[in-house]
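Colleague: give me a model of this one.
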Amino acid sequence: MPLEEPSLSDVALVCAADGGYFGLLSGLVRSLKADPTARRMALSVLDLGLDPEHVGWLEGQGATVRAPDWDLDFPGRDGFPRWFRAMTARPFLPRHFPGHAVYLWIDSDAWVQDGTVLAHYVAAARQGKLAIVPELDRAYFNHYRRPKLLGWDQNHKAVAFAYGLAAANRLGRYPILNSGVFALAAEAPHWALWAEALERALNRRRLSRLSTDRLMVKIIEQTALNSIVFADWKAPVKRAPATFLPAWANWLCGKATPMFNPASGHLVEPHAPHRPLGVVHLAGAGVQKRTFRLSTPDGGTVETMLTFDAVEAVKAG
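Modeller: Have a look, this model is predicted:
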């Protein structure tokens, strides 16, 4: 059921990109402007290396654009690519875009198909909770694989890299909370907890240097956010309250290919009752540039990429 939301004018909808990701970012922005719920929020963009014409286009769409510096210090920082500043900036969004009551982050490789879902994020955030989606769904392929040797998967490895083996043993079996879409109130304690957890992870002593060539580094801010939500009471930080939204609120296309409903023109869940997806997230190897053959509920197929522009073209016939 759509959630009634009296006002969204105090919500900052934040995204980020460099020049290489502008194509995806522009699709996200167009999806926001096409949606009656999303366009009531204040569009805010972190500039990670956009071209001047990109910034001009964004400002023409009503966006506030800010170029972040490094928000945290860590070994080898000066050698890191500029895009990694989005990772250190996320726990500091109220500082980069002050004056809003709620901050709703959306990765630039995602786009909004049904903005009514955004009101659920905002409502939970107003209650002092982190609104976020676990990487769990009956359609996601990773739930149907054989267990790996010793039972350790990506989450165990990510936590071990960030906080050590003891933390991985405690927290590794929890589902991954995907930080590609989340909402938090400006005054929530999560921001400070997250910043502290991320700083500890980035400054932890290791035998090898930090490098964005490693997945564990690319997702380290997500691991830090997970750690403050799932931390037990003996951990250095206390557990931060959260509410977990369903997979269609942040559908990970790399984990399950959606279906397409020609009658409604929506990407939908691949299993019945085929609910329309709220946020379409093009996370996963090759997902952003691949052409998919999508099944339809009536037994047909449609070939398309999963970007906002491609799906709009299919809808238009």
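
Colleague: only C-alpha atoms for contact and neighbour calcs from this point on.
Modeller: Fine.

Colleague: what sits closest to the residue most central in space within the chain if chain neighbours are left out?
Modeller: The centre of the chain sits closest to residue 180, judged by Cα atoms, centre = their mean, with a distance of 0.7 Å. Once flanking residues are discounted, residue 180 sits nearest to residue 107: 5.0 Å by Cα to Cα, 6 or more residues apart in numbering.

Colleague: pretty sure that neighbour contacts residue 178?
Modeller: No. In this structure, residue 107 is not within contact of residue 178 by Cα atoms under 8 Å, at 10.4 Å.

Colleague: can you confirm residue 111 is in a strand?
Modeller: Yes. The assignment for residue 111 (DSSP: H, G, I helix; E, B strand; the rest coil) places it in a strand.

Colleague: to compare against the first, here's the next sequence to fold:
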Amino acid sequence: MNTVVVTAADQNFFSMLQTMVESVAARVDPDHVSIRVIDLGLRADQRAALSDKVESFIQVDWDIVWPFTPNLPEHKKAFTVSPFLPKYLPDAETIVWIDADAWVQTERAIPTLVAGAQAADLAIAPQIHPCYPDAVSRGKVRTFNVPLLRGRARRITSWGRTQLRRRYSRAVANAALFKPTYNAGVFAGRGDSPVWSVWEQAYRTARIRRPRDLSDQAPINYAIHTGQISVSPLPATFNWICDLRLPAWDPERAQLVTPAVPYEPIHIVHVLGQSKYAQHTIKSLDGSPAPVDVWGTPLAATAEPT
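Modeller: This is a model prediction of the structure:
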């Protein structure tokens, strides 16, 4: 089976891209799994540094065009390329996408994603775990003063509902209110899966009025929650969102694990959002500071800030 692990990055994401590529290369059989990178503005020396592990660097088009597209920087294509991956990877039987700010910690990660892609149209992890702060992703209750009613009106909302309401109908957004948000930073699909055409159509249907509306995650959640594709929902350990909860360190296994019993190994660590920029101290299971950072890099080898 020909499996392609693909990601995208520009020169500013190179250090993260390098960690991601090296983590995959160390844990897959190169005879069955290849690594390819969508080049959104890498320098020649950066491509050369990865050439022994990356099969090819791919240039992509604006496959969906809006009036503001000509003014967008190249790296914004990362938000639109996902539905068109079979176009750029025509020989791939299974496509595994991993964001450049994620890295693979275990050998189970890629085979599990591939197995999930064989069992359904799409393998993807919802942003749900007992250690995460919200059962509904970033759920909140908003209170409004309503003088004529002599009281307050309360409206429950969530990140997922807000994103869907911005791009689709109120009915679609409300129906998804208590449903999980699926994170599009890690997923897998067969090359011939219907997910790609459905995802493309969901993107074309979305109201995209300005660059900030570009999102591959909202359209795929729309496709999932409206029942247009089947999903293999993977555990959160296959896309651990560090921005929601930092992992813990198990010194016996020398692995990052979930920060609560039974301390499951985290297969893919996603250093999402502010977690990639802030300084973090990961705790070992005994409460002491861990000897690694959120990228699994030994702290002794981390350069001192200048």
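
Colleague: let me see the TM-score of these two.
Modeller: Overlay of the two chains. TM-score (TM-score structural alignment, normalised by the length of the second structure): 0.88; 289 aligned residues with a Cα RMSD of 2.1 Å.

Colleague: before we move on, the earlier item: so what corresponds to the residue nearest to residue 180 of the first structure in the second structure?
Modeller: Alignment note (TM-score structural alignment): residue 107 of the first structure maps to residue 99 of the second structure.

Colleague: again with residue 90 of the first structure
Modeller: Aligned partner of residue 90 of the first structure by TM-score structural alignment: residue 82.

Colleague: pretty sure its match contacts residue 219?
Modeller: No. Under the contact definition of Cα under 8 Å, residue 82 of the second structure does not touch residue 219, with a separation of 10.5 Å.

Colleague: tell me who's in contact with residue 185 of the first structure.
Modeller: Applying Cα atoms under 8 Å, 6 or more residues apart in numbering to residue 185 of the first structure gives the contacts 101, 102, 103, 125, 126, 128, 129.

Colleague: those into CSV, with extra columns for distance to residue 143 of the first structure?
Modeller: What follows is the contacts of residue 185 of the first structure, written out as CSV (distance: Cα to Cα, whole Å):
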residue, distance to residue 143 of the first structure
101, 37
102, 33
103, 31
125, 29
126, 32
128, 31
129, 27
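
Colleague: assign residue 103 of the first structure to helix, strand or coil.
Modeller: Here residue 103 of the first structure is strand, with the state taken from three-state DSSP.

Colleague: double-check it against residue 96; I have them as touching.
Modeller: No. Using Cα under 8 Å as the test, residue 103 of the first structure is too far from residue 96 to be in contact (10.9 Å).

Colleague: tell me which of the two has more neighbours.
Modeller: residue 103 (26 against 18; other Cα atoms under 10 Å).

Colleague: not counting its neighbours along the chain, what's nearest that one?
Modeller: Nearest non-adjacent residue to residue 103 of the first structure (Cα to Cα, 6+ apart): residue 12, at 4.9 Å.

Colleague: okay, now the counterpart of that neighbour in the second structure: neighbour count?
Modeller: Using TM-score structural alignment as the criterion, residue 12 of the first structure maps onto residue 4 of the second structure. Neighbour count of residue 4 of the second structure, defined by other Cα under 10 Å: 24.

Colleague: superpose on the first structure and give me the mean offset of the helix or strand harbouring residue 4 of the second structure.
Modeller: Per DSSP states H and E, residue 4 of the second structure falls inside strand 3-9. Strand 3-9 of the second structure, aligned to the first structure and superposed, deviates on average by 0.4 Å (mean Cα distance after the TM-score superposition for the first structure).

Colleague: what's in contact with that strand?
Modeller: If you take Cα under 8 Å, 6+ apart as the criterion, strand 3-9 of the second structure is touched by 17, 32-42, 75, 78, 89, 92-100, 114.

Colleague: please pick the buried ones from the residues you listed.
Modeller: The neighbour count (16 or more other Cα atoms under 10 Å) marks 17, 33-42, 75, 78, 89, 92-100, 114 as buried among those.

Colleague: give the contact list for residue 234 of the second structure.
Modeller: 116, 123, 124, 125, 126.

Colleague: what do you get for residue 55 of the first structure?
Modeller: 47, 65.

Colleague: which residue lines up with it in the second structure?
Modeller: By TM-score structural alignment, residue 55 of the first structure lines up with residue 47.

Colleague: what about its match, which SS state?
Modeller: helix.

Colleague: tell me which element the closest residue in space to residue 50 of the second structure that isn't next to it in sequence is part of?
Modeller: Nearest residue to residue 50 of the second structure in three dimensions, chain neighbours excluded: residue 18, at 7.2 Å (Cα to Cα, 6+ apart). Residue 18 of the second structure belongs to helix 14-25 when assigned by DSSP H and E.
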